[in-house]
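K.L.:
For reference, the sequence and a predicted model appear below.
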Amino acid sequence: MIHRAVRVVLVTFLGLISGQIALSDEDPLVVFAAASTTEAVSAAAEVFTSQTGIKVVISFASSSSLAKQIEHGAPAGVHISANPAWMQYLEERGLLASGSQRLVAANQLVLATSSENPPETGSDVAETLFIALGDDDRLAVGDPAHVPAGLYARQMLEALGLWAELEPRLARAADVRGALALVERGEAPVGIVYLTDLSVSERVTVLELVPADLHEPILYPAAVVAAGDRPEARAFLEFLVGPMGRQAFTDNGFLPPP
């Protein structure tokens, strides 16, 4: 009798999962992810789909833009942010599934410059900045008003006592990949981006690593969106924090979360 009950439960469970997977082609899991995670999350989603049959559609943008879209009802199931503050913004508004937040990765800031003709470095990050910028060149950053990489860049410049001097010379991009593009195109001799961003461009290289004590820790939280809370979303979140999900991030230069 017990064995029969177990078989019934197992068959019922498999039937439910099969039904979810069958529906996934018509109703894919929508993931909103920070622009800096493009390669890592794409790789993770590909493995997840191959293992589960659940189709994943990903929208990449700045964490602030994605948070605002979720606030206005965009149909996301999972959100991956490059900044805990924007995830907290959603949490405070009741837009995340309760208790679903998990840390999936960490990152590091760098000064990035052209790989063809990199400027000299100084004795510290502040001197290197001034050598690279000269008298009137601009510094490429994600917009510090809302882009996480820009927020960290502002913290760094404030810690160095350079914010007031360099703020008028910022070339503000809509996200961190936009800041990287400004350096790629030669519109700015140096930019403040994530270390992981440099893996997508052969035209940009590390000028100098930014000391981690100049800004808050760069952490990537992920969570299930309340309006899109369903088994597929929770399964993908668990996949991200599991061994294969972690591997997708480390393979693309991310650090493990604390």
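P.N.:
Received the coordinates, thanks. Numbers count the residues shown, from 1 in each chain.
K.L.:
hey, let's count contacts and neighbours off CA atoms from now on
P.N.:
Will do.
K.L.:
Which stretches in the stretch 101-250 of the chain count as helices?
P.N.:
125-133, 148-159, 163-166, 176-184, 231-241, 243-250 (DSSP state H, counting those that start in this stretch).
K.L.:
right, so those: which one is the most enclosed?
P.N.:
helix 176-184 (a mean of 23; mean count of other C-alpha atoms under 10 Å).
K.L.:
Now do it: everything it contacts.
P.N.:
35-36, 62, 112-114, 140-142, 147, 149-150, 171-173, 188-194, 197, 201, 203-204 (C-alpha atoms under 8 Å, 6 or more residues apart in numbering).
K.L.:
if you set the cut-off to 6 Å instead, what comes out?
P.N.:
140-142, 173, 188-189, 203 (C-alpha atoms under 6 Å, 6 or more residues apart in numbering).
K.L.:
Reformat the helices of the stretch 101-250 of the chain as TSV; add distance to Val225.
P.N.:
Converted to TSV, the helices of the stretch 101-250 of the chain look like this (distance: least, C-alpha to C-alpha, whole Å):
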stretch	distance to Val225
helix 125-133	39
helix 148-159	20
helix 163-166	35
helix 176-184	24
helix 231-241	8
helix 243-250	19
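K.L.:
which one of those helices lies closest to Ala82?
P.N.:
Nearest to Ala82 among these is helix 148-159 (6.2 Å), distances taken as C-alpha to C-alpha.
K.L.:
structure B:
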Amino acid sequence: MIRRLLAAVTFLAVAFDASAQSANRTVIVSAAVSLTDVLQQLAPIYQTQTGERVLLNLGSSNTLARQISFGAGPDVFISADEAQMNAVAMRIDAASRVDLLSNQLAIAVPDDRPRTMKSARDLLDPAIKRIAIGDPAAVPAGVYAKQYLEMLGIWRDLSAKAVPSGSVRLALSAVESGAADAAIVYQTDIATATHAREALVIPAAQGPRIVYPAARVLAGPNPDGARRLLAFLRSPEATAVFTRAGFLAPVPARR
């Protein structure tokens, strides 16, 4: 794992160094993989408006945070939870940090075995033998999934069925390939799937508080570009794109 991480950081360092030579033309963004499709839509819009290219480094938030901790220097980091942003608190510009988005958990099932669930308790059905989730020890989607199942009091009963994945998209892929009977992912992920269907959406008010914080990384080669991109991501135009993709406005902290 460490060897792979160091290799990734070395690769990224080369990419970041290359972009530093054209810092006024490129903004490097390390972002949660659940944002893949929507950021790929927004990147060309931003480039048209500013002339700056957006280079996306997409992955599980915990992996991206480790890359930053090991010295990788993207301009912007967008995490799928607060914990991974907090883990690199000393490496970001705290004043730039914003809660950008929220999301909802949902249960996906294979499209050739569609079913509708009334609640997540339906996962207790003996016919459902494997449930793919992000690794609950590290991957934000898995952390959220475990929190929700604990809220319902069924995590202990379901944990033996849980198949931890390295990212939320890998959990979804397990359902699409038939390797899992169900997956707990984000609702926005199911919208991108070709071989999975939505069995249940967990309303934001009932599930754990999901937050996507974004911030400028201090080691990034293009601080001005980072500020411009963060402002763009909060603009009405970008908000409309996020909304069409199913993302929600940031949810205030619960008291």
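P.N.:
On my side now, so go ahead. Note that this is a predicted model, so its numbers are computed, not measured.
K.L.:
among the helices of the stretch 101-250 of structure 1, which is nearest Lys68 of structure 1?
P.N.:
helix 148-159 (13.8 Å).
K.L.:
Return the closest of the contacts of helix 176-184 of structure 1 with respect to Arg246 of structure 1.
P.N.:
So of the contacts of helix 176-184 of structure 1, ranked by how close each gets to Arg246 of structure 1 (C-alpha to C-alpha), first place is Gly142, at 25.7 Å.
K.L.:
Indicate which one of the helices of the stretch 101-250 of structure 1 is closest to Val8 of structure 1.
P.N.:
The nearest among the helices of the stretch 101-250 of structure 1, by C-alpha to C-alpha, is helix 231-241 at 20.5 Å.
K.L.:
quick one: contacts for the equivalent of Arg91 of structure 2 over in structure 1?
P.N.:
Counting by TM-score structural alignment, Arg91 of structure 2 lines up with Leu95 in structure 1. By C-alpha under 6 Å, 6+ apart, the contact set of Leu95 of structure 1 is Ala226.
K.L.:
redo that, cut-off 10 Å
P.N.:
67, 70-71, 73, 87-89, 224-228 (C-alpha atoms under 10 Å, 6 or more residues apart in numbering).
K.L.:
Just the buried ones from these, in ChimeraX syntax?
P.N.:
Of those, the buried ones go into a single ChimeraX selection, burial set by 16 or more other C-alpha atoms under 10 Å:
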select :67,70,87,88,89,224,225,226,227,228
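K.L.:
Just give me the match in structure 2 for Ser62 of structure 1.
P.N.:
Per TM-score structural alignment, Ser62 of structure 1 is aligned with Ser60.
K.L.:
neighbours of its match, just the number please.
P.N.:
25 (other C-alpha atoms under 10 Å).
K.L.:
Does it touch Val139 like I think?
P.N.:
Yes: under the criterion of C-alpha atoms under 10 Å, Ser60 of structure 2 makes contact with Val139 at 6.4 Å.
K.L.:
Please enumerate the shared neighbours of the two.
P.N.:
What both Ser60 of structure 2 and Val139 touch, as defined by C-alpha under 10 Å, 6+ apart, is the set 32, 80, 84, 166-168.
K.L.:
In contact with the equivalent of Ala132 of structure 2 over in structure 1, which residues?
P.N.:
Using TM-score structural alignment, the equivalent of Ala132 of structure 2 in structure 1 is Ala140. Neighbour list for Ala140 of structure 1: 111-113, 150, 153, 169-173, 176, 178-183, 187-193 [criterion: C-alpha under 10 Å, 6+ apart].
K.L.:
try 7 Å this time
P.N.:
Listed by C-alpha atoms under 7 Å, 6 or more residues apart in numbering, the contact set of Ala140 of structure 1 reads 170-172, 179, 182-183, 188, 190-192.
K.L.:
Among those, name the ones in strands.
P.N.:
Assigned to strands by DSSP state E, the following of the contacts of Ala140 of structure 1 qualify: 170-172, 190-192.
K.L.:
Would you format those residues as JSON lines with distance to Ala40 of structure 1 and neighbour count included?
P.N.:
JSON lines is the format used below for those (distance: C-alpha to C-alpha, whole Å; neighbours: other C-alpha atoms under 10 Å):
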{"residue": "Leu170", "distance to Ala40 of structure 1": "28", "neighbour count": "18"}
{"residue": "Ala171", "distance to Ala40 of structure 1": "27", "neighbour count": "19"}
{"residue": "Arg172", "distance to Ala40 of structure 1": "25", "neighbour count": "21"}
{"residue": "Val190", "distance to Ala40 of structure 1": "25", "neighbour count": "32"}
{"residue": "Gly191", "distance to Ala40 of structure 1": "22", "neighbour count": "32"}
{"residue": "Ile192", "distance to Ala40 of structure 1": "20", "neighbour count": "30"}
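K.L.:
Specify which member of those is nearest to Val9 of structure 1.
P.N.:
Distances from Val9 of structure 1 to those, taken by C-alpha to C-alpha, are shortest for Ile192, at 54.0 Å.
K.L.:
residue ranges for the strands of structure 2, please.
P.N.:
26-32, 53-59, 76-78, 98-101, 105-110, 131-134, 162-165, 182-186, 196-201, 212-216.
K.L.:
which one of these lies closest to Gln40 of structure 2?
P.N.:
Ranking the strands of structure 2 by proximity to Gln40 of structure 2 (C-alpha to C-alpha) places strand 53-59 first, at 8.2 Å.
K.L.:
and for the closest one, what are the contacting residues?
P.N.:
Outside strand 53-59 of structure 2, the residues touching it (C-alpha under 7 Å, 6+ apart) are 25-33, 36, 43, 47.
K.L.:
Looking at the residues you listed, state which has the most neighbours.
P.N.:
Val27 (30 neighbours).
K.L.:
Tell me the counterpart of it in structure 1.
P.N.:
Match for Val27 of structure 2 (TM-score structural alignment): Leu29.
K.L.:
coming back round to it: the contacts of strand 53-59 of structure 2: which two are farthest apart?
P.N.:
Arg25 and Val33 (23.6 Å).
K.L.:
picking that back up, of all the helices of the stretch 101-250 of structure 1, which one is nearest Val6 of structure 1?
P.N.:
helix 231-241 (21.6 Å).
K.L.:
That closest one packs against which elements?
P.N.:
strand 218-224 (3 or more C-alpha pairs under 7 Å, 6 or more residues apart in numbering; DSSP states H and E).
K.L.:
Just tell me the aligned range of stretch 5-13 of structure 1 in structure 2.
P.N.:
Using TM-score structural alignment, stretch 5-13 of structure 1 lines up with nothing in structure 2.
K.L.:
I should have written stretch 179-191 of structure 1 there, sorry.
P.N.:
With TM-score structural alignment as the criterion, stretch 179-191 of structure 1 aligns to 171-183.
K.L.:
No more questions from me, cheers.
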